[in-house]
Every structure is written in structure tokens, then in C-alpha cells.
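In: build the 3D model from these lines:
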Amino acid sequence: MRRLAAASLAGTAVEFYDFFVYGTAAALVLGPLFFPTFSPLAGTLAALGTFAVGFLSRPIGSALFGHVGDRYGRRPVMFASLLLTGCATVAVGCVPSYASIGIAAPALLLVLRFLQGLGLGGEWGGAVLLTAEHAPAKRRGLWASFPQIGPSVGFLLANGVMLTLSAVLSDEQFRSWGWRVPFWAAGLLAAGGLLLRSSLAETPQFTELAEAGERASAPLAEVARGHWRLVLLTAGALAVGYAVFYAVSTWALAYGTERLGVSRTVMLGCIMAAVAVKGAVTPFAAMLGDRYGRRPLCLAGCAASAVWMFPMVGLLHTAQPLLMFLGFLGALLAFITMFAVVAAYLPELYEPRVRCTGAAVGYNLAGVLGGALTPIVATAASGGAGSGPPWAVAGYLTLVALLSLGCFALLPETLPVGEEPAEPAPA
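Out: Predicted coordinates for the structure are as follows:
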């Protein structure tokens, strides 16, 4: 289990590094480089639009790779998804700017961001199921949480590289070539991740399905026919997690640097410190899920998110590093209370024959609802806030949290306290 957990964590860290480094670049430099004819606000919105494309392609990737995972095994998904995302990320760092090739530059960004999203859409399902289906039932939440630490590690790697380059390069050097270095580094990270995954074994549950001849012939069709309500509920339930995380990591970064005049170094430092604490807390929250159930922690995290959004926006607007850090930390602790347990919760909601497709599609549809829209909506809303705090952003995030709270309330518990989780009955 330690080897499996380490390989899953490393792989998700690399894939989310690829995904996050684009979000940071979109908030900091892609607007003026690839949309120079736009106003500063419109350029940022356009860059965040290319960021959103990665979320739109993630459900497509989860369906494609979910088919592979349910038909041919969880293990092949982990190789193919990592290879695709790594290659697309390296290519982003090679795209010439608008000044060099004109409209082809943002068009290439869109295509490569789409491919990034395809790969990441498959990664989560493969990595989570590899640990969840190997794990003992009473510790499934803990072991399955290790892939959920990967996004924190990937975020810290991506932004650590950006922070270092911002500190050692002049603004002209950073905008000219420095922002490309983190994308090129993705190639080395992807190679290391593939090496770690080379010796992993297939999961026992998939092996049993294959030997019994019970694999789904068309997993997506089965999910659409028999589990569509569950997919929509899980997508709505998890939307708040994406909304909160990308409000902190992408919108707040752009708002702090452009509207509040805070330096890139300070903003990245505040966000990274909060993400580091979130990553450290993840396994402890997962252990609470093993003890008290998945659903109670998800409900608590949603409620905390709804309560904290207005204080978070107020603390951000102070432009004081310590206060901004506390605002971000409260939001991310509410977020991880939910997302530490969903790696065990979602697979337990689906029967094994369609688990890779169902869990991944629900998880990545939530990314469209919460992750793709939030930076764009929040940037547009804060653009008309004048000199006061952007309360409209807080209101939007609170509404998303309440929507997710309602969806979680309609989902069943999969782990009765004191019992092992039961496998779902076939649809």
C-alpha cells in the first residue's frame, strides 16, 4: 500500500503541476503575451478562458480513459493520461507569442490546454481506484487520500518554480522567457512519474471482474442509463470544492496583483503557505472519514465554505499578507474537509464494473461547474467592484456552496459507522 500510495501521489502531483502551472501563468502573464490587443481586464478574462477549456475537456477525458479503465484495467489509464498531459504541457512552453505568429498563438494554447484537460480527466480515476481498490476497507479513506495530496504537491511545485523565477528574474525577463521554464520542466517530472508507475500491479477487483467475464462492454452507456442521477448529484456536490480552490489559487492571484497592487511574490507566498497546510491536513481528514463516515465530513465542509466566503473576500481585500493567508487557509481547510474523503466516497457509490467511468465523470463534471467558471465569473464580478471589496464574488461562492450542500444531502452514506463499506448493488 505504501508503494501504491507513493506512486499515485507522485503521478497526481505531476499531472496537477502541469494543470496548475498553466493557471498561474494565465493569471500573471498570458493575457498581455497572447491577447495584447485587449484591455488588461479583457486580456486576463481571455487568458482565463483558455484556462477554462482544460476543465471543459476533463469530462471527455474521464469518459475516454474511464472506458479504458473499466474495460482494460486501471493501470493503463495511469500511464496514458500522464504521458498525454506531460507532452501537452511541454508544448505550451514552446508556443510563440502573439507578436510572433499572430492569432495562431492563442489558438495553439486552446488546443494544448484541451489536451491537458483530457489527460487530467483520466488521471484522477486511475490513481484513486488503484489505491482505493487495493486498500483494506477500514482504511480505504486514508489510503485513497494520498492521490488527493498530489494536487497540493503539484500546486506547490508549480508555484514554487514561478515564485523563484519571479524573484530572480527581472519583469522583462520573466515575461520574455522565464514563464516558459516551468512548462519545460514538466517533461522531466512526467518521465519520473512514468518510472514510478512502471511496476504497479492491477487492482484485485478489476482482476476478479476480468476473470469472471463481467467487465462492462460500454461503461459510459451503462453509467448514462443506470447512474445518471448519481453522476449529476456528485457533480453538483463537488462543484463547491473546485470553486473555492480556484477562487483562491487563480482568481485571488490575479485580483491581488492587478487590483490591489500586491507583488507576485507576496501573493504566491500567501497562497502556497495555505495550500501546504491543506496538503498536510489531508490524511487526517481522511481518517476522520474512516471513523465517522464520508457524508458527514462533506456536509461539514460545504457548510463551512458557505460561512467563510464573505470573511475570505474581506481578508483578501486588506492586502495584508497575514490576513490574506488566514482567509485562504480557512477556505482551503473547508475544501479539504470534503475532498479528503471523496476519493473513497465516489468509488464506493458506483458498482465496480463502471466505477472508473462513473466516479471520474462525476468528479470532472464538477470541475466544469466549479473550476472552469469561477475565475471568469469572479474576475468579471470584481471588475465592477470599484474600490470596495468584491462582495459579489463572495455571494457567488456562497451560492455554489449552498447548491453543493443540497446535493450532498441527497447522496447516501457509504460507510455506516462501525461497519465496513458495502459494495453497491448492480444497477
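
In: C-alpha only now, for contacts and for neighbours.
Out: Fine.

In: how about stretch 92-100: buried residues?
Out: For stretch 92-100, burial by neighbour count (16 or more other C-alpha atoms under 10 Å) applies to 92, 93, 95, 96, 97, 98.

In: now do the contacts for residue 411.
Out: Shown in contact with residue 411 (C-alpha atoms under 8 Å, 6 or more residues apart in numbering): 230, 233, 234, 295.

In: just residue 307 next, same as before
Out: Neighbouring residues of residue 307 by C-alpha under 8 Å, 6+ apart: residue 398.

In: give me the element it is part of.
Out: Per DSSP states H and E, residue 307 falls inside helix 294-317.

In: now what about the helix or strand following that helix, what contacts it?
Out: For helix 294-317, the succeeding helix or strand toward the C-terminus, using DSSP H and E, is helix 321-339. Residues outside helix 321-339 that contact it (C-alpha under 8 Å, 6+ apart): 148, 240-241, 244-245, 248, 266-267, 270-271, 273-275, 277-278, 281-282, 285, 297-302, 304-305, 308-309, 311-313, 315-318.

In: please give the structure of this sequence too, so both can be compared:
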Amino acid sequence: MSESVEAPGPGHRRGVHRAWWVAAVACVAIVVAGAFSTMPGLLVDPLRDEFHWSRGSIGFASSVNMVLYGITAPFAAALMDRFGMRRVVGGALTVVAAGALLTTVMTAAWQLTLYWGLLVGLGTGSMAMAFGATVTNRWFVRRRGLVTGVLASGSVFGQMVFLPVLSWIVDHYRWRPALVTVALAACAVVPFVWFVLRDHPADVGREPYGARDFVPKPPPTRGAARRALTVLRDTARTGPFWLLAGAFAICGASTNGIMWTHFTPAAHDHGMAVTTASSLLAVIGVFNVAGTIASGWLTDRYDPRRLLAGCFALRGLLLLFLPMMMTATVQPSMMLFVVLFGLLDLATVPPVLALCREFYGEDSAIVFGWTNAAHQVGAAAVAFLGGVARDAFGSYDTVWVSIGSLCGVAALMSLVIRRPTATEGERVLTEERAGAAR
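Out: Take a look at the predicted model:
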């Protein structure tokens, strides 16, 4: 069933461009999806106390959730080409709400894996950055980097907004009301998605933001799963894909894999209180938002390869020096590390997405979904291997140095990416950057 198309007219030229409303609703959906990622850490102790389940069985559900979050993204991007963003995102919000509500009535550990791991993992994966890439690709010609940065920061912003609220609910009313809260938040966004989000500017008779001419809506692409796999097969034959995927795998290893998993226990090894270390991670999250938006702004103006290399190089230096900053108390050097690392944490997303767009055009959202899957694989590998190294060496120092060195490799990989031969699309992008610089 096709979406209704509004005829273009003079009224469409007044006021705020519809693209900004679409981006705003997309951001809200991503923020709510980010709220779900805060719940696993809040559920471990309550579930152990009530059901006496092992940490392994609880952690397995979270692992399934994380893996599906990464794998789902490219298929969701292909489904958006087939059925439209409105249907896919609305359905994803409904699925995560159902998964959260079903979790409140579970009685066995396998149900946690089914409801939280499978349903919530599939739903949140459908609203990962591949969704943000689809929005920017279709609705924006100019300011793509800025919009990408805002949407990429939405997930972290959701964690920042919901974490204190959900923590308070768990402390005062136990864990089930917290799950009901995130489920209701997801349901509340569905009407906005349905009435505001549109698949393509042509659906409302507009040109994309910054475009000079009206762009017809392409026909739906059938065989979404086949297309996602076909895009992977075709892009896997190109060098830039492996360089981007490899660099993004290192990105995942040096952020989700090591910092969000092992920073708190590593700081505790040096005598720092767990609550203090967790607060430092929260500060990193605050600066994530500013750093990602700034990176998007810079991506509109400068070569994304150099920007990406700079992010990796600086992140690597910070990780190399981190063992010398670890103390029982928070020193100025540690606060400097937290601020700088926060600014760099998600700053890699806009330039990677820009490079996917330059190389792979209309397939870029799906390609970015696959590179994001590599990001999750890198994160999962280091989350496991970091703990193994700590058990083997008695400290995390070797881990910080190893991951910092890998960031240097990622910086080199970013620089050796050869940009495609000049095309009309690249010329438009160059003009966009020139105009933004002016």
C-alpha cells in the first residue's frame, strides 16, 4: 500500500522545511530506543534477587540483544526501502514496547532471552544509525553531516535522560515499573512517527532540504533481505568497505568494548569507588553529544578521511596514557581524559557515514549498517578478551596499550582510503562543503 502524496504548492515553501520535522521525530525515536540500552545494568541485581538466576544467564540475554542490534540494522535499512520508514520504525517501537511488557511477566531465564534479547534487540536495531542514515540520505542534501551528528547522539542522549529516572524507579518501586515506563515511552512516540515521519520528500511534494530540484520518489525495492545480503556481497569486493569496516570494528573495541565494559572495574583496581567511576562514564556520555554534533558540523566542511583519522589518533593517545592517570581519586588529568574521550567517542560516526555515502550512494545506509555490525563485533570481542587479559596479567594496563595502538592502525586505515573518481554527486557534496565553509 503506497503512502499518500501531497501535491506541491506555494504553501509548501513557507515556514520550516518538512525535513527538519522528520529529523526531529527520527531523533525522538532514537532517543527512546537509547533508553532501552540503560535497562540491562539496572536489571541484573533485581533479577538475581527475585529469581536467583546466574549472572551468565542474565548476561546471555544482553549479549543476544547486542548482537541482534548490530545485525538487524542493514536489513532494517533495506526494509525501509521496501515498506517505508514510517511503517518500519512504527513497527519497531511497537515490538520493543511488547518485549519490555512481556519481560515483566516472565518466569524463566529463557523468556528473558526471548523477550529482551530477541524482541527488544530486533526493535532497537531497526532504529540504529542505519535509520539515521536513511533519513539524512533522503531528506537532506545540505547539512547532512550536522543532521547525522545530531541523530547519532540521540541514543546516548536517551541514556542520559532516562538513566537517572529509571534508576530512581527501580530503587523506589522495583524493576517492573521501570520496564513499563520505557514501554509507555515507546508507545507515546508511535503517533508522532505515523503522522509526521514520511518516507521521502516527494510524499509531501517537496524537494530534499538544500536541493534545487524536485526529486521523484524511487519505486519500492522488493526482496529486502536479499538486497541487504547482495549489497554486502558486492561491497565486500571493494577495498574501501574493508577499510571502513575494519576501522569501525576498532572503534567499537575502543569504546563499547573497553570503556563501557571495563573502565569501572579497571578504576576500581586502582582504589576508585565504583560509584565514582560510573559517574565519570556518565560525564563521558554528556560530552558524547557535543562531540558528535561538532563532528557532524566539521564533516560538512572538511575531508571526512582526515577527520576520522584525527579522531582515532587522538583517541589512541588518550588510551595509551590512561594507565598513568588511574588513581584512587579523580585528578585533573582524569577529568581532562573524560572530557576529551567523550568528545571523541561517537565523533567517528558522521565521517564514516559520509564516506559510505560517497562510495556507495543509494546503498550507503545498508553499507553503514554492515559497518555498524563490524563495530558491534569489535565491541563484543574486546568486552570478552579484555576480561581474559585482566585475569591473565592481573591488570588492565596491557589492554589499554593494545587498544590505543589499534586506534593508531585505524587512523592509518582511514588515511589510505582512496576517494572515488569525481562524479556529479561528489561535485554537489564539494559545493555543499564550500557553501558551508563560507
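
In: mean deviation of the helix holding residue 307 of the first structure from the second structure?
Out: Mean deviation of helix 294-317 of the first structure relative to the second structure after superposition (mean C-alpha distance after the TM-score superposition for the first structure): 2.0 Å.

In: and the angle for that helix with helix 321-339?
Out: Calculated by axes from the mean of the first three to the mean of the last three C-alpha atoms, to 10 degrees, helix 294-317 of the first structure forms an angle of 160 degrees with helix 321-339.

In: which residue ranges of the first structure form strands?
Out: For the first structure, no strands turn up when DSSP state E is the criterion.

In: so which residue of it lies furthest out from the middle?
Out: In the first structure, the residue that sits farthest from the middle, by C-alpha atoms, centre = their mean, is residue 212; the gap is 34.7 Å.

In: can you select the buried ones from the contacts of helix 321-339 of the first structure in ChimeraX?
Out: Remark: buried members of the contacts of helix 321-339 of the first structure, expressed as a ChimeraX selection using 16+ other C-alpha under 10 Å:
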select :148,240,241,244,245,248,266,267,270,271,274,275,278,281,282,285,297,298,299,301,302,304,305,308,309,311,312,313,315,316,317
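
In: any idea how far the alignment partner in the first structure of residue 113 of the second structure is from residue 54 of the first structure?
Out: Residue 113 of the second structure maps onto residue 110 in the first structure when the alignment is built from TM-score structural alignment. Distance, residue 110 of the first structure to residue 54 of the first structure, by C-alpha to C-alpha, to the nearest Å: 8 Å.

In: and if you look at residue 189 of the first structure?
Out: Between residue 189 of the first structure and residue 54 of the first structure the computed distance is 20 Å (C-alpha to C-alpha).

In: so for those two, which sits in the more crowded spot?
Out: The neighbour comparison of residue 189 of the first structure against residue 54 (other C-alpha atoms under 10 Å) goes to residue 54, with 29 against 20.

In: counterpart of the more buried one in the second structure?
Out: By TM-score structural alignment, residue 54 of the first structure lines up with residue 65.

In: in the longest helix seen in the first structure, what counts as buried?
Out: Using DSSP state H to define each element, the first structure has its longest helix at helix 40-72. Buried residues in helix 40-72 of the first structure, defined by neighbour count with 16+ other C-alpha under 10 Å: 41-72.

In: what residues of stretch 26-36 of the first structure count as buried?
Out: 26, 27, 28, 29, 30, 31, 32, 33, 34, 35.

In: so which of those comes closest to residue 221 of the first structure?
Out: Within the buried residues of stretch 26-36 of the first structure, the smallest distance to residue 221 of the first structure is 35.8 Å, found for residue 26 (C-alpha to C-alpha).

In: in contact with the aligned residue in the second structure for residue 297 of the first structure, which residues?
Out: Correspondence of residue 297 of the first structure to the second structure, assessed by TM-score structural alignment: residue 307. When contacts are counted by C-alpha under 8 Å, 6+ apart, residue 307 of the second structure touches 298, 299, 351.

In: just among those residues, which is most surrounded?
Out: Within those, residue 299 tops the neighbour count with 31 neighbours, counted by other C-alpha under 10 Å.

In: how close does it sit to residue 153 of the second structure?
Out: Taken as C-alpha to C-alpha, the span from residue 299 of the second structure to residue 153 of the second structure is 15 Å.

In: repeat that for residue 65 of the second structure.
Out: According to C-alpha to C-alpha, residue 65 of the second structure stands 20 Å off from residue 153 of the second structure.

In: check residue 422 of the second structure too.
Out: Distance from residue 422 of the second structure to residue 153 of the second structure, by C-alpha to C-alpha: 31 Å.

In: okay, those two: which has more neighbours?
Out: Neighbour count, other C-alpha under 10 Å: between residue 422 of the second structure and residue 153, residue 153 has more, with 28 against 10.

In: give me the nearest residue to the aligned residue in the first structure for the more buried one, chain neighbours excluded.
Out: Alignment note (TM-score structural alignment): residue 153 of the second structure maps to residue 149 of the first structure. In space, and not counting its chain neighbours, residue 149 of the first structure is closest to residue 279: 5.4 Å by C-alpha to C-alpha, 6 or more residues apart in numbering.

In: also residue 291 of the second structure?
Out: Excluding the flanking residues, the one nearest residue 291 of the second structure by C-alpha to C-alpha, 6+ apart is residue 343, at 3.9 Å.

In: and the residue mapped onto that neighbour from the first structure, how many neighbours?
Out: In the first structure, the residue paired with residue 343 of the second structure according to TM-score structural alignment is residue 333. Residue 333 of the first structure has 22 neighbours, counted by other C-alpha under 10 Å.

In: where do the helices sit along the stretch 1-150 of the first structure?
Out: With helices called from DSSP state H, counting those that start in this stretch, the stretch 1-150 of the first structure shows them at 2-25, 31-34, 40-72, 74-92, 98-101, 104-132, 140-144, 146-168.
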